[in-house]
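In: following is a predicted model, sequence given first.
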Amino acid sequence: MRVFVTGATGVVGRHLVPGLIAAGHEVTATTRTPGKATTLRAAGAVPVVLDGLDRDAVIEAVLATAPEVIIHQMTALADMGSLRNLDKEFTVTNELRTKGTDNLLAAAKAAGTRRVIVQSYTGWPNERLGGPVKTEDDPLGPPPPTGTRTLAGIKHVEAAVPQAAPEGIVLRYGSFYGPGASMLMVDLVRKRQLPVIAGGAGIWSFCETRDAASAAVAAVERGAPGIYNVADNEPAPVSEWLPYLASVAGAKPPLHVPAWLGRLLAGGFVVTAMTEQRGSSNAKAKKELGWEPQFGSWREGFRDWVRG
């Protein structure tokens, strides 16, 4: 199939393009950086230098290739250094999730592209009440501290794509780790600057970057329109995964601090994620996309990431 991938040199895109090529698809892949076009060409894709926020350029590029599938993987998080103010760190990514998504949907309509696959996120957007693990049918929660605009961007993607595209698929990825992902968390763990806050009861769902890409490859040809959680098989509380990450990273055990001190050191969003967050079930993606994560647990995944 002819597949148009935006954000093709990002965290997921760098694994997605080779995966699509290996599956026999014809891939047009975009990047904002001209110097990265050579990498895309070497992977077997036709590279296009494109700003996803330039509506006319997006529509022109999509019309030129007439793709059967569009995959939206655009983010702008390479320089993220803190989560104290989520909306500030996600300013451009939120634009890509709103204006960038709308641009791609307009292009898909103009080109007659029926299947549009987009990236979303699962974890802190989940409702922070009730059981520890949520499905796609559970409601999203209220915005966490400093995350109002970021949650609005996620909600926009998840509402607009299934409504506007005949075959709109939203992949809610768990927290990324693995090749290409930021090493900020590992660095903070090694410096003992990432503590367990107020007992660490928040539940996290993780997704290795190559597993994220393989889910998008699967969604090209499988899955009914709708939303899918893409995460590993083992949602886990901070009190379990954070000490384990410290162990495999060769660091001392993380400190334990009360909520008030965590809020002072890291901000309200981090405290909420570490104490109230809910995990996500991947059962729907496994059943309907025929997807199975290579790393079923963050335990084996963290070892591969940190030591590999």
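Out: Happy to help now that I have it. Small disclaimer: the values here were computed from a predicted structure and weren't measured.

In: drop to CA atoms for contacts and neighbour counts, all remaining ones
Out: Will do.

In: do I have it right that His256 meets Val196?
Out: Yes: using Cα atoms under 8 Å, His256 is in contact with Val196, at 4.8 Å.

In: so which elements touch the host helix or strand of Ile70?
Out: In this assignment (DSSP states H and E), Ile70 forms part of strand 69-72. Counting contacts by 3 or more Cα pairs under 8 Å, 6 or more residues apart in numbering; DSSP states H and E, strand 69-72 packs against strand 2-6, helix 101-111, strand 115-121.

In: rerun at 10 Å
Out: strand 2-6, helix 13-22, strand 26-31, helix 101-111, strand 115-121, strand 167-173, helix 209-221 (3 or more Cα pairs under 10 Å, 6 or more residues apart in numbering; DSSP states H and E).

In: need these in a markdown table (columns: mean neighbour count).
Out: Formatted as a markdown table, the helices and strands packed on strand 69-72 follow (neighbours: other Cα atoms under 10 Å):
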| stretch | mean neighbour count |
| --- | --- |
| strand 2-6 | 25 |
| helix 13-22 | 21 |
| strand 26-31 | 24 |
| helix 101-111 | 21 |
| strand 115-121 | 24 |
| strand 167-173 | 24 |
| helix 209-221 | 23 |
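
In: structure B:
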Amino acid sequence: MRRVFASLVLSAFGLAAMTPPAMAQLDPTRVVRVIVGYAPGGSFDVTGRLVTDALREQLGINAIVENRPGAGGTIASDYVAKAPPDGSVLLVGGAGSHGVTPALRRNLPFDAARDFTAIGRISEFANVMVVGAGSPARTVQEFINWGRARPDGVNFGSQGAGTSIHLTGEMFRLRSGLTMTHVPYRGSAPAVLDLQAGRIQVMFDNLPNVFGQIQGGTLRALAVTSAARLPSLPEVPTMAEAGVPDFVVTSWVGIFGPARMNPRTVDQLSGVIAKAVASPEGQARLRTISASPAPASAAEFDAVWRADMDRWAEVVRDAKVEVEE
């Protein structure tokens, strides 16, 4: 009888020892820091504050945004990758920092595929293919035919070498078979000016950066890179509708934590994020940065993120893209 009792005690002790990790949730006495790899005021900063407000309102947890700008978000990513996996340090990451950068840079201080936990996607920014108002092309196919007839091909601009916009242009070069030369700029604005002036012939950009020029008639939208047409540009076809299949590219933003986070903590955070994004207040805040709400669970977001890394690694390899480390 004693042996049976001892066995039951040990079994119960073992189950008890296993229970806390399985039931782990955020510690309400800890401050949760949401790390943003860019300066205050931008879209990532607005997203981070949406998350901290949601944590305070839904869970009563003290949460703050901490800006750690530099190196295109790499400094912030490295900090979070090395943080304790208890949910007290989170990261606002995007398609650039967690999709493009790992594909391009070999000397990162972290392993993007192994050092992060995907918690939830928040929003997406659609990209659009634009030409100057003086371009003879009014469709994607007309642009391809026109570009093929030019002895030196066409120049495409981007907001900088190694950005997702740069790689989207490289992806189009591969899909279309055009001779295209990349012209990097320091930001979107100077690239748009040169596109309007005809010094470059085409570019892909986030819709908020060129929407005013499209509406004003100084740029012409040929296609959007989203899976479906956009309510703000209902007459503009998708790339698939324009004759370029397998070309869905969006710039997403989501929340990451360090690797090896407890699944229960991840589920709790994912639920908070989904509720915040679904709320009228959350959607209104995302509209202020021209972002489309795109909530996704931890598992869904993890699949999107890893597929993005694979896709951009393929583009970098096939297009032979290199950037200075």
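Out: Sure, I can see it. Here the structure is a predicted model, which is why all the values come from computation and not from measurement.

In: and the TM-score between them?
Out: Scored against TM-score structural alignment, normalised by the length of structure 1, the superposed chains reach a TM-score of 0.31; 148 aligned residues with a Cα RMSD of 5.9 Å.

In: of His256 and Val196 of structure 1, who's got more company?
Out: For His256 of structure 1 versus Val196, the count of surrounding residues by other Cα atoms under 10 Å is larger for Val196: 25 against 16.

In: do you know how far the more buried one is from Leu188 of structure 1?
Out: To Leu188 of structure 1, Val196 of structure 1 is 12 Å away according to Cα to Cα, to the nearest Å.

In: for Ala108 of structure 1, same thing?
Out: Ala108 of structure 1 sits 41 Å away from Leu188 of structure 1 when distances are taken as Cα to Cα.

In: kindly report the same for Asp56 of structure 1.
Out: Applying Cα to Cα, the value for Asp56 of structure 1 to Leu188 of structure 1 is 42 Å.

In: could you do Lys284 of structure 1 as well?
Out: Noted for Lys284 of structure 1: a distance of 34 Å to Leu188 of structure 1, by Cα to Cα.

In: ranges for the helices of structure 2?
Out: Here structure 2 has its helices, by DSSP state H, at 2-23, 43-59, 74-81, 95, 101-104, 140-149, 164-176, 188-197, 207-216, 263-278, 280-287, 298-319.

In: rebuild those helices as JSON lines, extending it with distance to Ile35 of structure 2 and mean neighbour count.
Out: Putting the helices of structure 2 into JSON lines (distance: least, Cα to Cα, whole Å; neighbours: other Cα atoms under 10 Å) gives the following:
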{"stretch": "helix 2-23", "distance to Ile35 of structure 2": "25", "mean neighbour count": "11"}
{"stretch": "helix 43-59", "distance to Ile35 of structure 2": "8", "mean neighbour count": "20"}
{"stretch": "helix 74-81", "distance to Ile35 of structure 2": "6", "mean neighbour count": "22"}
{"stretch": "helix 95", "distance to Ile35 of structure 2": "16", "mean neighbour count": "22"}
{"stretch": "helix 101-104", "distance to Ile35 of structure 2": "18", "mean neighbour count": "22"}
{"stretch": "helix 140-149", "distance to Ile35 of structure 2": "40", "mean neighbour count": "17"}
{"stretch": "helix 164-176", "distance to Ile35 of structure 2": "21", "mean neighbour count": "21"}
{"stretch": "helix 188-197", "distance to Ile35 of structure 2": "25", "mean neighbour count": "19"}
{"stretch": "helix 207-216", "distance to Ile35 of structure 2": "24", "mean neighbour count": "16"}
{"stretch": "helix 263-278", "distance to Ile35 of structure 2": "15", "mean neighbour count": "20"}
{"stretch": "helix 280-287", "distance to Ile35 of structure 2": "18", "mean neighbour count": "16"}
{"stretch": "helix 298-319", "distance to Ile35 of structure 2": "18", "mean neighbour count": "17"}
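
In: between the ones you listed, which one is closest to Ile122 of structure 2.
Out: Closest approach to Ile122 of structure 2 among the helices of structure 2 (Cα to Cα): helix 263-278, 6.5 Å.

In: what packs against that closest one?
Out: helix 2-23, helix 43-59, strand 116-132, strand 250-258, helix 280-287, strand 292-296, helix 298-319.

In: can you say which of the ones you listed is nearest to Ala274 of structure 2?
Out: Using Cα to Cα, these put strand 292-296 closest to Ala274 of structure 2, at 5.8 Å.

In: which residues touch that closest one?
Out: Under the criterion Cα atoms under 10 Å, 6 or more residues apart in numbering, residues 119-126, 252-254, 270-271, 273-278, 282-287, 301-302, 304 lie in contact with strand 292-296 of structure 2.

In: go again with 7 Å.
Out: Defining contact as Cα atoms under 7 Å, 6 or more residues apart in numbering, one finds that strand 292-296 of structure 2 is touched by Gly120, Arg121, Ile122, Ser123, Glu124, Phe125, Ala274, Val277, Gln283, Leu286.

In: after the strand holding Ile70 of structure 1, next one along is what?
Out: helix 86-89.

In: who does that next one touch, helix- and strand-wise?
Out: Here helix 86-89 of structure 1 touches no other helix or strand, going by 3 or more Cα pairs under 7 Å, 6 or more residues apart in numbering; DSSP states H and E.
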